[in-house]
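> quick one: sequence plus predicted model below, questions after.
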Amino acid sequence: MSKEVLAVVEIMSNEKGVEKEIIFEAIEAALATATRKSHNDEIDARVSIDRHTGDYETFRRWEVIEDDVEIEDHVGWYIRHMDAVDVEPHIEPGEFIEEPIESIEFGRIGAQTAKQVIIQKVREAERKKVVEEYSKRIGEILTGQVKRIDRGDVILDLGDNVDAVIPRAELINRENFKMGDRVRAYVQDVSFRPRGPQIFMSRACKEMLMELFKIEVPEIGDDLIDIMSAARDVGLRAKVAVRANDPRLDPIGACVGMRGGRVQAVTNELNGERIDIILWDSNDAQFVINAMAPAEVTSIMVDEDKHTMDLAVDDEQLSQAIGKNGQNIRLATELTGWELNVMSETDMAAKHETESKGQMDLFVNGLEVDEELAEVLVAEGFTTLEEVAYVPAAEMLEIEGFDEEIVAALKERAKDALLTQAIANEEKTAMAEPAQDLLDLEGMTEEMAKTLASKGIITQEDLAELGTDELLEIVEMDADAASELILKARAPWFE
């Protein structure tokens, strides 16, 4: 029997490509199962195989349980702790007591039981091996052969009985594959599913585009050129931002290649998707200007607080700057990470004039200064009373014509204006009346509603947006009651 065991382990290990230890464990499990069945499942069994000789021993075993535990099934598998200590004085619940019993012959065990256990163990090992191997390859482009099309999803054979799926949403527009076609795709994720490991791939993600450039442009692989960001309108157009780590290199020229050969290879792989190569710049405004190509930006206004930029182009280039269905501005926004608003020079001038007029009126009324001084503040980039009040005096003294007396007066007036506004807002809030939907809310009292209204919580929607802790800071009530009240206020959200 020992030689037969070793022969089975050797053959299955070679055929399935899994470790011998896994086959040994599978055979041990199969023998243990067959032993239990030969005793009508009235005993639990463990089998131990000598890895060198193939000899094996069988043990009947009992799991030690607490004295007060009720046993319904497999009574013969357990022993109470008070009885176990008579055999082994120091044993604890959860441990096992074992005694040798006669082993069944390996050749006579239930063939189907042994086969199923071994196949299951081997299959689990194979699946684990696939997950481990391909988890290391997430982020790579792999080539597979189309095995079948399932509801629009493309199933690829990667070889060695490993399949991958490209979901329909991750395919390029107008892309059709036939059985046997060879397809390249980007490995996005590997997960373990009940039916085995699942490898998810994509041809529509921007990482696919970036990896293709790494393959086609050696300078990228050698870290002489970096791809900083990419944006895709899948199957139609894409933008890729690059920079050179060596000042002697032309990153755009390197990516385009001789006679456009390199970028054309990427375009062909992506089903004809047009690709713009953009020069990345550490200056955000210049980077945005580059990203708007082929449209030329004539002026730009940056709002760092809102992370937006207003771009002006010639009236004749407005449609080109926006692009078909907003494609160009959308890709530039995704590429740069800035919210971009494009408009004609005429509209930009009108918008600037309107904003400047509003800011000038704010300073004229709030600081009680003339339009000339207000215009100077606007020209220097001041937009709010808070900026005037709290910007360091040293910065304001750099403005031509400003001295310490003027700066001190402006800052004092700005702080007074802000204080007046704050008092007015508090009075307005204190006099606020709760809305009827807040008063009608189940569990709401008139006193509670007025307290909430005094803090700016006027409607049911206002209450719905609060957290439990925030409500408890305003109203004295039980935490559970506060949570329940907020849930009632949010009921319309779920309807």
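Yep, it's here.
> only C-alpha atoms for contact and neighbour calcs from this point on.
Fine.
> excluding sequence neighbours, find me the nearest residue to Ser356.
Residue nearest to Ser356 in three dimensions, not counting chain neighbours: Val378, with 6.7 Å by Cα to Cα, 6 or more residues apart in numbering.
> what is the host helix or strand of Glu447 packed up against?
Using DSSP states H and E, Glu447 sits within helix 446-454. Counting contacts by 3 or more Cα pairs under 8 Å, 6 or more residues apart in numbering; DSSP states H and E, helix 446-454 packs against helix 404-430, helix 436-439.
> whichever strand or helix holds Val9: how far from the chain's middle?
Val9 is located in helix 2-16, with elements delineated by DSSP H and E. Relative to its chain's centre, helix 2-16 lies at 45 Å (Cα atoms, centre = their mean, to the nearest Å).
> residues contacting that helix, please?
For helix 2-16, contacts defined as Cα atoms under 8 Å, 6 or more residues apart in numbering pick out 19-20, 23-24, 53-56, 106, 122, 126.
> ok, now stretch 323-343?
Counting by Cα under 8 Å, 6+ apart, residues outside stretch 323-343 touching it are 229-233, 238-241, 284, 287-288, 291-292, 307-313, 318, 320-322.
> end to end, how far does it reach?
Chord length of stretch 323-343, first to last residue, is 12 Å (Cα to Cα, to the nearest Å).
> ok, and here's another one to check against it:
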Amino acid sequence: MAITSANQLELLQTAEAVAREKMIDPDLVVQAMEESLARAAKSRYGSEMDIRVRIDRKTGRATFTRVRTVVADEDLENYQAQMTVDQARSLFVPPRAGREEFWLRDGQRIDPASAEGPLPGDEFHEVIPPVELGRIAAQSAKQVILQKVREAERERQYEEFKDRKGTIINGIVKREEYGNIIVDVGRGEAILRRNEKIGRESYRPGDRIRAYIKDVRRETRGPQIFLSRTAPEFMAELFKMEVPEIYDGIIEIKAVARDPGSRAKIAVISHDNAIDPVGACVGMRGSRVQAVVNELQGEKIDIIPWNEDQATFLVNALQPAEVSKVVIDEEAGKIEVVVPDDQLSLAIGRRGQNVRLASQLTGLDIDILTEEEESRRRQAEFAERTKLFMDTLDLDEFFAQLLVSEGFTSLEEVAYIDIDELMSIEGVDDDTARELQARARDVLEEQNRKAIENARALGAEDSLIEFEGLTPQMVEALAKEGIKTIEDFATCADWELAGGWTTVNGERVKDEGILEKFDMSLEEAQHLIMNARVQLGWVDPAELEADESDEGDDEGAAEA
């Protein structure tokens, strides 16, 4: 096929037809044609040449141009596409008769008659005869055009769907592959994976389907659109479609937890005191929530009022069970809920479903106890502390119980509390209070002495024993774990000392800390480790103070 006047207009007509069919910019198709023709010309004239093709967007005329770039002598590598300044001087003349040629400098045409001599970077363009495409060259050109068109189509598809991530889309089922559903979503295909379907729902080709666009990725085979019907966000978007107050921002969805196809909980709050968030989501005679339930294959939905107070919110989240008491451990991210004995099965739910959904909704680990279990535990703690005071302070059972009932839980509290606090206990005078504190201090000093002896026997060095902030019992615990010097201590992570929580397969797993039994927090662990590093010269104290000052400024700005 030769590029002649007979088929010049066909180039533009073909480009427009392809662009219209694929819904892409016609100019992209023309650029693909230019690249394919240039590649064909190189196979005809030589692959080392720099040949460029320009198709006139109005007439369809294709112009083939050979380009040679001026380079410094030492940079000359390709004699077909480059030339030195000396070689260029012979060509740096006004256009010769009968030849189409011109010079470009910085992308602009220059007149050799008025411009200074050739400079590195200048380009000499010389129009050459168009090529005639043989069968192989024509096939190669076609492949280039198709590839460019596919790339443009994929890019258009990605740009269209990337901004729709996080929304609901309607589509038509095309086919099923290994349990995954391929969905026609208009200008592309999306995939609904087997684990993103609700329960055992099945689809046949031609069925209409509604799903949530969970992710849009660029991949070598083209943009991949991943759908989901099990994502919590799918339910939230469905409520936004059914409840105008949510769409308008009057009601806000704060949290969603789902057991897809079975049960779900959704927490909502109203920013208008005149509107009940739960009633608005339920709708007249349950019409709004029923529309969502029908879409989710009969999934039961509990609509819960959200509350800033975690305990109140949790009580709401555990509905329909009644809650007697809530105890929150914010540092551990755990919460204990005490329920009446007859409410235990209702609070836990079938196969733990109710408490699991409440945990997802609040973001806390929930332990549920009956009133009887909590009572037994309190009694066990009371007995344990009573025995501690009886054994260590040589007290009778009545007096030890009296201390525990007044809130004393450890020897340290008895030894170092203000003496007036002890004297406020009925039956305790000044002499008795001082005797109690003296006994407690003697016991603690003896415990400290033994702990230091054990730590030294384990190899603990004075640098660690004398480090400010560590008690003898802490040093002993560290030595048992192989931490025997201040250098060892300085290399520890805060969670290794204070413990923490790690999420594994969606469940929070406890990491036991070496010093966790001494009630050490993460902040205290960080402070001690940093002080050790400063003492060793690993950290500049001035930089540390600057960092703390910056953090203080950031907190102040946030409060402002």
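On my side now, so go ahead. Predicted model, so just to flag it, every value in this text is computed and none were measured.
> overlay the chains and give the TM-score.
Overlay of the two chains. TM-score (TM-score structural alignment, normalised by the length of the first structure): 0.74; 434 aligned residues with a Cα RMSD of 4.5 Å.
> any buried residues in the helix holding Glu447 of the first structure, and which?
Of all the residues in helix 446-454 of the first structure, those buried under the rule 16 or more other Cα atoms under 10 Å are 448-454.
> run the chain-centre distance for that helix.
With Cα atoms, centre = their mean, you get 41 Å for helix 446-454 of the first structure.
> got a list of contacts for the host helix or strand of the residue nearest to Ser356 of the first structure?
Using DSSP H and E, Val378 of the first structure sits in helix 371-379. Outside helix 371-379 of the first structure, the residues within contact range by Cα under 8 Å, 6+ apart are 356, 359-361, 363-364.
> from these, which is closest to Ala45 of the first structure?
Of all these, Ala45 of the first structure sits closest to Gln359, with 85.8 Å by Cα to Cα.
> once you drop chain neighbours, what's closest to the closest one?
The shortest distance from Gln359 of the first structure to any non-neighbouring residue, by Cα to Cα, 6+ apart, is to Thr383 (6.0 Å).
> contacts only, for the residue lying closest to Ile458 of the first structure once chain neighbours are set aside.
When the adjacent residues along the chain are set aside, Ile458 of the first structure lies closest to Pro434, with 4.7 Å between them (Cα to Cα, 6+ apart). Residues near Pro434 of the first structure by Cα under 8 Å, 6+ apart: 449-450, 452-453, 457-459.
> is Pro434 of the first structure located within a strand, as I assumed?
No - with DSSP: H, G, I helix; E, B strand; the rest coil as the criterion, Pro434 of the first structure is assigned coil and is not in a strand.
> distance of it from Asn271 of the first structure?
Here Pro434 of the first structure is placed at a distance of 60 Å from Asn271 of the first structure (Cα to Cα).
> before we move on, what about Leu224 of the first structure?
Counting by Cα to Cα - Leu224 of the first structure and Asn271 of the first structure are separated by 28 Å.
> with Gly76 of the first structure instead?
On the measure of Cα to Cα, Gly76 of the first structure and Asn271 of the first structure end up 67 Å apart.
> could you pull out the strands for the stretch 351-500 of the second structure?
Here the stretch 351-500 of the second structure has its strands, by DSSP state E, counting those that start in this stretch, at 365-370, 500-504.
> tabulate those (TSV), appending distance to Arg175 of the second structure and mean neighbour count.
TSV is the format used below for these (distance: least, Cα to Cα, whole Å; neighbours: other Cα atoms under 10 Å):
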stretch	distance to Arg175 of the second structure	mean neighbour count
strand 365-370	41	19
strand 500-504	35	13
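> can you add distance to Asn7 of the second structure and give the ones you listed back as CSV?
Output for these, formatted as CSV (distance: least, Cα to Cα, whole Å):
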stretch, distance to Asn7 of the second structure
strand 365-370, 73
strand 500-504, 65
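> about what we covered before: so which of the contacts of stretch 323-343 of the first structure belong to helices?
Judged by DSSP state H, helices contain the following of the contacts of stretch 323-343 of the first structure: 284, 287-288, 291, 318, 320-322.
> neighbour-wise, give me the winner out of the residues you listed.
Ala291 (28 neighbours; other Cα atoms under 10 Å).
> map Pro218 of the first structure onto the second structure.
In the second structure, Pro218 of the first structure lines up with Pro244, judged by TM-score structural alignment.
> burial count for its match?
14.
> spatially, what comes nearest to Ile251 of the second structure if we skip its sequence neighbours?
Ser270 (4.4 Å).
> ranges for the helices of the stretch 201-350 of the second structure?
232-242, 244-247, 277-282, 287-295, 310-317, 344-348 (DSSP state H, counting those that start in this stretch).
> what's the average distance of the longest one to the first structure?
Once the two models are superposed, helix 232-242 of the second structure sits on average 0.9 Å from its counterpart in the first structure (mean Cα distance after the TM-score superposition for the first structure).
> got the angle for that helix vs helix 287-295?
Relative orientation of helix 232-242 of the second structure versus helix 287-295 (axes from the mean of the first three to the mean of the last three Cα atoms, to 10 degrees): 140 degrees.
> quick check: buried residues in helix 232-242 of the second structure?
232-240, 242.
> now for that helix, which elements pack on it?
With contacts defined as 3+ Cα pairs under 8 Å, 6+ apart, the packing partners of helix 232-242 of the second structure are strand 168-177, strand 208-217, helix 244-247, strand 251-259, helix 287-295.
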